[in-house]
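# what's the 3D shape of this:
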Amino acid sequence: MTTVVPLAVRAEPATAFQPARWSRPTELLIGQGAAREAVRQARSDGTTVLVTDTSLPEGLVDRLVGPAGKRLRRLGLHPGSITLASSGEIADSLGDVRHVVAIGGGSVLDAAAVARAILSRPELSTLIRRPTMPGLILCPPGRRPVPRFTAVPTTVGTAAEVSSLATVLACDRRKLVTGDALTPGTAALDPAATAGLPRRLLLEGVLEAMMRLLNICALPPVGQCPGASDAELLTLLAQLGRSGAEAANARYDVPAPLRIDIALLSARTVLGWTALGRDPFGGKIWYLSNELSTLAGVRKMTATVSVAPVVWSRLLAGDTRFGDPARLHTAWQALWRALGPMRLPTDPVAGFRALVAAWDVPALRKTEAPPPQELAWRTAQAWGGSQPMLGAFSAAELTALYREIIDQPRPRRSQL
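Predicted coordinates for the structure are as follows:
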């Protein structure tokens, strides 16, 4: 039985609210052999292309797709060099293709998703490259028919396999593209796809999924936010915490059933109704981390674990632009109880830093950081001004925020 943990009291509506909306089009194939079945389904549509991550262990893709998949045409991408041009090249090669199957981490799945969107709306590529365009690009409904899209993730945490959002690097800026054309029609969660994922990266993925929920939960509800939304959010957070702790404590390799549980929980952070009744632009941590990651040239979660403690410190000190202190405390308590044996601090900021250290997720080194003024300027251009993401922050405030992020002590790393 699910217990609904009360969060902050909701204000009574002053006017009639629009109804909350929820719709998810992705079919999930879950378990051993899911990738092979996904490829079989794709081939039944007609001409099929595999978009693959060239950094994957040798032979992994062949094992995932089976004998029939070995004969399919492949387009290889290296995660470290993916840009908008990569998606454009994929789009150019999809003329007679009926189905695209992408196998890889979040950046490879995103590249395939953006390629499909470009095929649907060719002008999208020009919009993304335009320097005056903000950080968020809305992709309208397509004008052209596009191939069906199946995603086979080889990592956990990004939830790119079920998302209508994708990030793309263009002109040294990482932009966020959203639209129905980016959403995979099928996602195959196969334990064989994550068999070679190092434990540290698996835990980093768990933390990424948990951060998505913590970011949402800290936001005060807007419109009609059903209690089931909060209940699912807190339940998912606790389940991710327990699964992460089990993975961290696994004596040998993380077992396949646990990896499937983690992959499914990660997907549910997007598939479920946790975001119902939330401000879609309220998660400030992502926008700040996106610019820090891009300019510093560090991993997304390295930036995220550096930004979150500073943002939460300000939130807990009363800066409501970052969220509701009571809601953050409630969310952290749910996670803290799930991680009980770790004996983390009950304070969200101290507890998060301790968790980051325990799971060995690297934070930003001061020597890696760009000047805070440059970070602030880039962030204001992408997400500030009249935009709802960070428009409430002045350039001086953003500069001070980044300076604090850069100057904070790094969590001490520990051996699992």
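# Please count neighbours and contacts with C-alpha atoms only from this point.
Fine.
# Distance of residue 190 relative to residue 73?
21 Å (CA to CA, to the nearest Å).
# Tell me which of those two has more neighbours.
Set residue 190 next to residue 73 and count neighbours by other CA atoms under 10 Å: residue 190 wins out with 25 against 12.
# doesn't residue 38 make contact with that one?
No. Residue 190 lies out of contact with residue 38 (CA atoms under 8 Å); the separation is 10.1 Å.
# Stretch 352-369: which residues count as buried?
By 16 or more other CA atoms under 10 Å, the buried positions in stretch 352-369 come out as 352-365, 369.
# One more: stretch 167-183?
Those buried within stretch 167-183 under the rule 16+ other CA under 10 Å are 167-170, 173-183.
# With stretch 276-294 instead?
Applying 16+ other CA under 10 Å to stretch 276-294 flags 276-279, 282-294 as buried.
# hey, what's in contact with both of residue 190 and residue 38?
Among the neighbours of residue 190, those also in contact with residue 38 (CA atoms under 8 Å, 6 or more residues apart in numbering) are residue 29.
# what about the spatially most central residue of the chain, helix or strand, and which?
What sits nearest the mean C-alpha location of the chain, by CA atoms, centre = their mean, is residue 158, with 3.6 Å. Secondary structure from DSSP states H and E places residue 158 outside every helix and strand.
# for comparison, sequence B:
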Amino acid sequence: MTQSTQCLTRTLFGCDGLATWLARGSRTRVTLLIDPGVLGSEIVARVRRQVAKAERGEQLVVLSGPGTLLGVLELAERLTGAELVVGVGGGSLLDQAKLLALLHGRPSARARLTVPQRSGMLVLPPGTERALGLVAVPTTLGTGAELSTAACLEYPQGKRLIAGECLRPDIAVLDPVATDTLPPELVSEAVLEALFRLVSMYAGDHADLPTEDALTEALAVRLVSAGHAVRRAREAGTPVERPLRAEIAKLSGLTHQEWLHLGRGAWANKGWLIANEVSVALGVRKMRAVAAVLPPLWRAIAGGDERLGSARRLARLWSSLRAVDPDGLPGDPAGGMAALIDSWRVERRLTPDDHTDDDTGDDVLDAIAGRIVRAWGAGLPMLGGLTRDEVRELLTEVLRTPEATRC
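Sure, this is the predicted structure:
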């Protein structure tokens, strides 16, 4: 039976209900895709016990490294006899699990993913169906990959975003045991990632939508409150407890829900496009790039660049977020977000020196601006008409010289 492209993901809070769900279905062969970093962990043991309890056969596959086009294509060919994929790992592994479930036994899907194009985004046509069932068990926080309809994949020309309803998992298992060993600094980054995803759609669009706005504002306030709670735990040298991590996982997943963004422009989150290319070009973690991009992006929006977003809506949103910590955060949205990121101890300072080649700072800025415009602009709609020079100007605020960084 093929997977419906319109079904919503069912969320299980803990692993206990997984065996019941597996036993009710007709699929008897389960392929476990495991991140090597969690192979001997309690969450993997729990998932395997559920598979055994449901009396399903198990094939264990350990994936290492970032997902690449070639790697996913080769593994899809090797997974003979698979009926259901259970991915246990971080966002990259879950993205690979999604694409393997799509590609297995589907030449048409393979052709779609390998068609030459310069765009950084590949949209799967409506009606595209997955070949396999899919269960996602995240072992990190922030990406919300277990509830999203998108996946990132490394192509020879760079990272590409693949989107389609068929990439939405059947089941998402949110178990705080899965993040027991997650370093506290990565929990802070996770909250920022979810907040960035949420507020970028809100501030990047000009339309006032009362219901969607109210829901987004409430969720953003909850995320900021959670981020401050993580900060307090880190300052006290105490663990980020399971209930708080469970709440962050729930909030992160909610940021992907379509009802938050009904009526929004498809390309409202231009910050993600820019941060993605900065991350790849400099070889730094995605959230370090996001943290560097967000304050300059907000400064440009507040300065009146309507292609990037609405200054009025940004001010309204920041007023709500600042109210969570009015004494510690400035009233200016860009300065306030920079202060919030710093208070959460997320590194946001990038310089051209982070580039590993011998290029000068100007060369690095030119190269990254070129990457961004090639993948998302120059006739493509994502950048809203921003030119290479305009993108480069924004990057001068994102990538500071060492002297400016120290000031």
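# coming back round to it: ok, of the buried residues of stretch 352-369 of the first structure, which one's closest to residue 51 of the first structure?
The shortest approach to residue 51 of the first structure among those belongs to residue 361, at 28.6 Å (CA to CA).
# ok, the closest one - contacts?
Applying CA under 8 Å, 6+ apart, the residues near residue 361 of the first structure are 200, 204, 301, 302, 305, 413.
# one more time with 10 Å
By CA atoms under 10 Å, 6 or more residues apart in numbering, the contact set of residue 361 of the first structure is 200-201, 203-205, 207, 301-302, 305, 353, 355, 411, 413-414.
# quick one: which of the residues you listed is nearest to residue 24 of the first structure?
Using CA to CA, the contacts of residue 361 of the first structure come closest to residue 24 of the first structure at residue 205, 22.0 Å.
# Against residue 130 of the second structure, how distant is the residue mapped onto the closest one from the second structure?
Using TM-score structural alignment as the criterion, residue 205 of the first structure maps onto residue 190 of the second structure. With distances taken as CA to CA, residue 190 of the second structure is found 29 Å from residue 130 of the second structure.
# now do residue 382 of the second structure
According to CA to CA, residue 382 of the second structure and residue 130 of the second structure sit 27 Å apart.
# Neighbour count: these two, which is higher?
Between residue 382 of the second structure and residue 130, counted using other CA under 10 Å, the more crowded position is residue 130 (26 against 22).
# Around the residue nearest to the more buried one when sequence neighbours are not counted, how many other residues sit close by?
Nearest non-adjacent residue to residue 130 of the second structure, counting by CA to CA, 6 or more residues apart in numbering: residue 102, 4.3 Å away. A total of 23 residues lie near residue 102 of the second structure under the criterion other CA under 10 Å.
# Likewise for residue 71 of the second structure?
15.
# isn't there a helix covering residue 88 of the second structure?
No. Secondary structure of residue 88 of the second structure (DSSP: H, G, I helix; E, B strand; the rest coil): strand, not part of a helix.
# Tell me the counterpart of it in the first structure.
Match for residue 88 of the second structure (TM-score structural alignment): residue 103.
# Let me see the contact set for that match.
Counted by CA under 10 Å, 6+ apart, residue 103 of the first structure has contacts 35, 50-54, 56, 60-61, 64-65, 76, 109, 112, 150-155, 161, 188, 193.
# Quick one: the strands in the stretch 101-250 of the second structure, in order.
121-123, 133-138, 150-155, 158-163, 171-174 (DSSP state E, counting those that start in this stretch).
# Save these as JSON lines, and put in distance to residue 81 of the second structure too.
JSON lines is the format used below for the strands of the stretch 101-250 of the second structure (distance: least, CA to CA, whole Å):
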{"stretch": "strand 121-123", "distance to residue 81 of the second structure": "28"}
{"stretch": "strand 133-138", "distance to residue 81 of the second structure": "13"}
{"stretch": "strand 150-155", "distance to residue 81 of the second structure": "24"}
{"stretch": "strand 158-163", "distance to residue 81 of the second structure": "25"}
{"stretch": "strand 171-174", "distance to residue 81 of the second structure": "21"}
